[in-house]
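J.: build the 3D model from these lines:
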Amino acid sequence: MNFTETLWSIFVVFVFLSYLVVLYQIVADLFRDHELSGGAKAVWFIGLVFLPVLVGVIYLVARGRSMALRQMARAQASAAETEDYVRQVAAPQSRTERIADAKRLLDDGAITPEEFERLKAEALS
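T.: Sure thing, here's the model as predicted:
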């Protein structure tokens, strides 16, 4: 195999993998779209099975903008959920909770009474 054939093979594999990624994105968007009826989803899917390249291009032209908007909305919702989780986990404890945690550590023997008093003073300050 010469250099030109190798480059051509690499290009063909790249185009084919790109096509598969686009096809996956179309099918995923198709089934995630709550505004599209089941019959319309079936028609799009059957079209993708029998004429995948043509129907894929038509789908991207006809629904590409809304596809991008749905993807952005999912990303924003995911980011908001992550921020809420981080706020919930990293939220500062109240004074009472910090003293109760320190008391639990003292009762378990993990800290000394002096350390408990220091933690209690920090919580109250």
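
J.: going by C-alpha atoms from here, please, whenever you check contacts or count neighbours.
T.: Will do.

J.: list the contacts for the nearest residue to residue 102 once chain neighbours are set aside?
T.: Nearest residue to residue 102, sequence neighbours excluded (C-alpha to C-alpha, 6 or more residues apart in numbering): residue 116, at 5.9 Å. Contacts for residue 116 (C-alpha atoms under 8 Å, 6 or more residues apart in numbering) come out as 102, 103, 106.

J.: so what does the helix or strand that contains residue 65 touch, helix or strand wise?
T.: Here residue 65 is covered by helix 52-90, with elements defined by DSSP states H and E. Here helix 52-90 is seen to pack against helix 3-32, helix 38-50 when contacts are counted using 3 or more C-alpha pairs under 8 Å, 6 or more residues apart in numbering; DSSP states H and E.

J.: so which bits of it are buried?
T.: With burial defined by 16 or more other C-alpha atoms under 10 Å, the residues of helix 52-90 counted as buried are 52, 55, 56, 57, 59, 67.

J.: please generate a structure for the following sequence too, so the two can be compared:
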Amino acid sequence: MDYPLLNAFWTMCLIFLWVMWLFLLVRIIGDIFRSRDLNNWAKTGWLVLVILLPFVGVFVYVLARGRSMSEREVAQLEQQQKQLKTYIRETAATEGEGARHAESLAKLAELKAHGDLTEEEFQQAKAKVLA
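T.: Reported below is the predicted structural model:
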């Protein structure tokens, strides 16, 4: 054992910091591409800075645009939540109408099977349900 415990701890800390920085770099590159308030030249400039001088570029980006980065993330999540709720409402409304039509047709078929409705009455009621 030629590797003391303190060196192992220090190595783990450095690996953790490197992974954290790498995660931040990926988030920043994603934010640069998604940002609508930057024109293409500004996006290119930020990407060049972040890729060519990674440590300095990440820290400068966080200092310059860190607050708006979180605001854009929150706005995007709110928009996704709103789209999800709209989709659920539309789907539930469509399935609800279909279920009511199916129930009505099942009741009509049952009445016809028991002889309570004639074929003509059944077809008229069915057309009214499906209309």
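
J.: most neighbours of all the contacts of residue 116 of the first structure, which one?
T.: When neighbours are taken as other C-alpha atoms under 10 Å, the top entry among those is residue 102 (22 neighbours).

J.: element containing that residue, please.
T.: Here residue 102 of the first structure sits within helix 95-108, counting by DSSP H and E.

J.: tell me how far the counterpart of residue 12 of the first structure in the second structure lies from residue 4 of the second structure.
T.: Under the alignment (TM-score structural alignment), residue 12 of the first structure pairs with residue 14 in the second structure. Between residue 14 of the second structure and residue 4 of the second structure the distance, using C-alpha to C-alpha, to the nearest Å, works out to 16 Å.

J.: check residue 18 of the second structure too.
T.: With distances taken as C-alpha to C-alpha, residue 18 of the second structure is found 21 Å from residue 4 of the second structure.

J.: between those two, who's got more neighbours?
T.: For residue 18 of the second structure against residue 4, the residue with the higher neighbour count under other C-alpha under 10 Å is residue 18, and the figures read 12 against 8.

J.: contacting residues around that one?
T.: With contacts defined as C-alpha under 8 Å, 6+ apart, residue 18 of the second structure has no neighbours.

J.: any idea how far it is from residue 6 of the second structure?
T.: When distance is defined by C-alpha to C-alpha, residue 18 of the second structure is 18 Å away from residue 6 of the second structure.

J.: stretch 58-74 of the first structure: how far from the chain's middle?
T.: 17 Å (C-alpha atoms, centre = their mean, to the nearest Å).

J.: do the same with stretch 7-25 of the second structure
T.: 29 Å.

J.: which of the residues in it are buried?
T.: By neighbour count, and taking 16+ other C-alpha under 10 Å as the criterion, the buried residues in stretch 7-25 of the second structure are 21, 25.

J.: average offset of that stretch relative to the first structure?
T.: Between stretch 7-25 of the second structure and the aligned residues of the first structure, the post-superposition mean distance stands at 0.8 Å (mean C-alpha distance after the TM-score superposition for the first structure).

J.: just give me the neighbour total for residue 26 of the first structure.
T.: Neighbour count of residue 26 of the first structure, defined by other C-alpha under 10 Å: 22.

J.: enumerate every residue touching it.
T.: Taking C-alpha under 8 Å, 6+ apart as the contact definition, residue 26 of the first structure lies against 56, 59, 60.
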